[in-house]
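Asker: this one's structure only:
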């Protein structure tokens, strides 16, 4: 029998065993990795016994022989298993939410790793007396975390989604930081073991080593991003081949690691992580929804295989190592555990609250912090690093055995102690118990469900005029059953019921966005933005109820930092592309929000009233109406300036809906046999061409061609072309934000403004005037040099042309007719203002 047959039998046996462990893990509510470690060590011990006892078990025995031949060398663990593990972790994370919690994630990922390395190294050094650099290497190996168990608990108890983002982001980024530190300490130890001119320099110059570390880290970030962007240019051009798309991403993960690590000598791990995050950010906007879902499923399968093989193979190797375990090793793993969990507690309970106080991080409940500390399990990455150290012949044997043994023991400690007791900790902290609000909601849902079932049964009996055995229903009853009253101890006040209703509405809002995306009536980019906003709304309501909801809505209604940067670039440098994109995004978001809010209002009327009461439904209707008014106002403000763009967006969405309906109709005709496959394929091809034609948003023209805008201002309407060109050279276009006060009382009179589009309000002493497109304001200061006598506030997005004093005077000197017209209007305005002030 060939080695290939042995290897196939071994792989088949391992895949069968690890698959059977999945339902067992669900049954006993244990992380799958716990059972994988047990299975791996069991296979290792059993295989060693079979070999030593020379027992023949036929195909089963040959499978164990294959396992012995299949054992991967420890030097292969890093390049073979790390890329799929890290790439999957990065691919599944919500990048937009990750950036929302970037301060906390960086604290847990970067600072926590450094604190963990320092604490573990210090405690282990005191406990064992081992060389400090060796202890630092051990700290780097055990500082990576596996968030699967704690995320599962957060999901079970309905914790805010941002806590899962914290755990996922921490695990992903601390893997990169820890492995980079791992490489640094390994190189120092290798240099100490093999003295030479270069190695001596490394050992003697820690600053140079840190500089190398930073260079590799930043280089990995840049290389991973560039590799992923190149892949994203390729993926949409692969057509409908899911296999080809998956193959390119697999190639991306391994090439990012190998090229960076072996050819460019920068961090391959950081490169893979950055590549994965880049694909996660751009993938949903570049691939069809079904292709993206298929890609994520493919990577979940690859991660499952990699994780299982790592634990099984590494546990088999570790089984032999554990045979030589001594009491000193036991004390060493206790020291590692103390250092690791003390470090984690310091970060979560000391450093994280500091960020909360300066409002860089939203507050985290103490109970969840406790789970974050105790849920710092170690998993596959730690095992891989331990095996890499164990197989590194450049290190002294004592160092290799010390680090590998304690790291594996610590992983087993977290799997066999922390993981099984997470559920107990959740119970002690009361996280597994339904709150009074949840209990009341559960009972209300049950009562409504029973009433609806009873009502439906009555309808069936009346329709069929039949008796149904075993169902105690009075067919002569005309009305529905009374809904059971909520027990007094579970009765909710109005504020609590409104909070439940808001959470329900926010959840429904996210579902509507995803439905629009599936129907291809919402762009891929916008669904990512809007779904993330809905998640944040849910978290805000969970924390602070209606106040949190309204605070978050106020926050997103204001221009974000990106918009302000785009506006600054436009005003100062004349760059309009970024501002154009931001305004177009806002148009699409407002129009989609308008449609979704209308559906939420109907959903509130149909589903919330029975569940939470008429008074809660009325309160929620008021909240929705207020939000609708805000959206309508913002959309009107944009439409004042860009009247044709709203119609273009609406037409595009209608065309998308028409294409979707036509596709459904063609599929029905094909199933009915009315049309053949060739006709159907041709029709679908035509729909594809129409869909491609509207794939990009219609261009949003900012109207920054000054000559055209000048012609829209009445006082310049009679100017000839040459005069318009001269004026255009002296005017600057600016965009005023809604509510922006661009002229203040008492301010310097150094400019005047022409309103090219939009409306502004002039507020002075005892008067208030609204100016619209074609009007101008601020001319009094230019004519009389007096300080500003009124505030001028933009009512919406306003497109203004600003003329500065020095240019104004130069213009009047060359164009007397313009001077005369402006002075006439200014004199009339002075008289009007004086008359209003006198009255």
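Answerer: It's in. These figures come from a predicted structure and were not determined experimentally.

Asker: make it CA atoms for all contacts and neighbour counts henceforth
Answerer: OK.

Asker: Give the buried residues for the one helix or strand residue 680 maps to.
Answerer: Assessed by DSSP states H and E, residue 680 sits inside helix 677-693. For helix 677-693, burial by neighbour count (16 or more other CA atoms under 10 Å) applies to 680, 684, 687, 691.

Asker: Pasting the second one now:
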């Protein structure tokens, strides 16, 4: 089956699921699409009992899609830019310090807490032997909250702005930081601890983070300059598209963080260029274009996540480890949020029980699965892919469907949005 046919099938299925969800289920879009994809996948697996050819064809089709490259090299740049474009810089700046801690030190601390606890649990309780460095890799890929999943849910809940900006800011930045930590640990795992120095690790981290942010701001300013000199909405929208695609490619070539590049560019364009360099007509078309890109790619992505159920392993030890990982990830997230929230709550306004709400609302998504797929076989790829999938599915379906109820239970008012949009 050629790639165009596969893409066509995904778009058709996503559209049908989207209609069913809006017309009947009325779940948040990302959750509804993924639930239906999982149900369809389970039906395919059950039908394989009577006709193995059906399951074989479905598995072959999914295996033709490079899920990791599709998310990390194609979808992620568009989705992060769309999210950053509509993020209020003034509110982000006001909550800057806690967001900075959550998305840097928080991700790093969570990586080691998750990795260390998981290493002990898997080796001593589950009875599956796995190396510590590989558990740290799991900690790195599962610690960052997924901006795609988080933004998709928050749009339809209507949480208070001071809480929303913490979720949004953390998820936009910790994703890029998490990828950098993962790549650093990946290099250590490949080369061995003795063959890589602390200075090399620090240089890699600095190059990725600082280089990515710097390139993103430069591209944002370039967009500002170009759009200020013309008034032609078609061309101006195309310029933003070129910045996302070209910027991500350039960042990868320079070994900078592509996610941080597009986030920085999106923030600059959405807050500086948009208001001062673009006409109201351009702003309208820019918003509509990127909203449509966001909705379309989210739909395809979460349908794909559901279909990934076809390729994971169902070993009993893997599934047990996945269930235990859910609790480890949640406890670790609560621990790394508790101290900074307690510290900053004396200076900044926090809604009641922010630590609990952000723990339960810290959803994991396609980025975690994509990073798990990038592991090699000698890093226990199948094991970590299954564990990651279990955590992601629980996160999106269970946490995603109950986060609104938790927020209300904590005494925080929500401004209900129309869930059909």
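Answerer: Perfect, I can see it now. Predicted model only: the values in this text are computed from it and were never measured.

Asker: TM-score of the superposition?
Answerer: Scored against TM-score structural alignment, normalised by the length of structure 2, the superposed chains reach a TM-score of 0.85; 403 aligned residues with a CA RMSD of 3.1 Å.

Asker: Including distance to residue 549 of structure 1, could the buried residues of helix 677-693 of structure 1 go into JSON lines?
Answerer: As requested, the buried residues of helix 677-693 of structure 1 are exported to JSON lines (distance: CA to CA, whole Å):
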{"residue": "680", "distance to residue 549 of structure 1": "48"}
{"residue": "684", "distance to residue 549 of structure 1": "43"}
{"residue": "687", "distance to residue 549 of structure 1": "41"}
{"residue": "691", "distance to residue 549 of structure 1": "36"}
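
Asker: what's the closest of those residues to residue 204 of structure 1?
Answerer: When those are ranked by distance to residue 204 of structure 1 (CA to CA), residue 691 comes first, at 63.3 Å.

Asker: need the contact list for that closest one.
Answerer: Neighbour list for residue 691 of structure 1: 656, 659 [criterion: CA atoms under 8 Å, 6 or more residues apart in numbering].

Asker: try residue 281 of structure 1
Answerer: Residues near residue 281 of structure 1 by CA under 8 Å, 6+ apart: 94, 95, 96.

Asker: Reformat the residues you listed as a markdown table; add neighbour count, secondary structure and distance to residue 230 of structure 1.
Answerer: Below are the contacts of residue 281 of structure 1 laid out as a markdown table (neighbours: other CA atoms under 10 Å; DSSP: H, G, I helix; E, B strand; the rest coil; distance: CA to CA, whole Å):
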| residue | neighbour count | secondary structure | distance to residue 230 of structure 1 |
| --- | --- | --- | --- |
| 94 | 17 | coil | 21 |
| 95 | 22 | helix | 19 |
| 96 | 16 | helix | 21 |
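
Asker: so which of those residues hold up in structure 2?
Answerer: Of these, the ones still in contact in structure 2 (both residues aligned by TM-score structural alignment, their matches' CA atoms under 8 Å) are 94, 95.

Asker: what does residue 253 of structure 1 align to in structure 2?
Answerer: In structure 2, the residue paired with residue 253 of structure 1 is residue 244, using TM-score structural alignment.

Asker: from what I can see its match touches residue 81, true?
Answerer: Yes: assessed by CA atoms under 8 Å, residue 244 of structure 2 is found in contact with residue 81 at 7.1 Å.

Asker: Which residues are in contact with each of these two?
Answerer: Taking CA under 8 Å, 6+ apart as the contact criterion, the residues that touch both residue 244 of structure 2 and residue 81 are residue 262.

Asker: number of nearby residues for the match of residue 253 of structure 1?
Answerer: Residues near residue 244 of structure 2, counting by other CA atoms under 10 Å, number 28.

Asker: quick one: what helix or strand has it in it?
Answerer: Using DSSP H and E, residue 244 of structure 2 sits in helix 233-253.

Asker: Mind giving me the packing neighbours of that helix?
Answerer: Helices and strands touching helix 233-253 of structure 2, by 3 or more CA pairs under 8 Å, 6 or more residues apart in numbering; DSSP states H and E, are helix 76-85, helix 198-228, helix 258-268, helix 280-307.

Asker: Looking at the ones you listed, which is nearest to residue 398 of structure 2?
Answerer: Residue 398 of structure 2 sits nearest to helix 280-307 of all those, at 14.4 Å, using CA to CA.

Asker: what angle do that closest one and helix 233-253 make?
Answerer: Between helix 280-307 of structure 2 and helix 233-253, the angle comes out at 50 degrees (axes from the mean of the first three to the mean of the last three CA atoms, to 10 degrees).

Asker: Kind regards, and thank you for your time.
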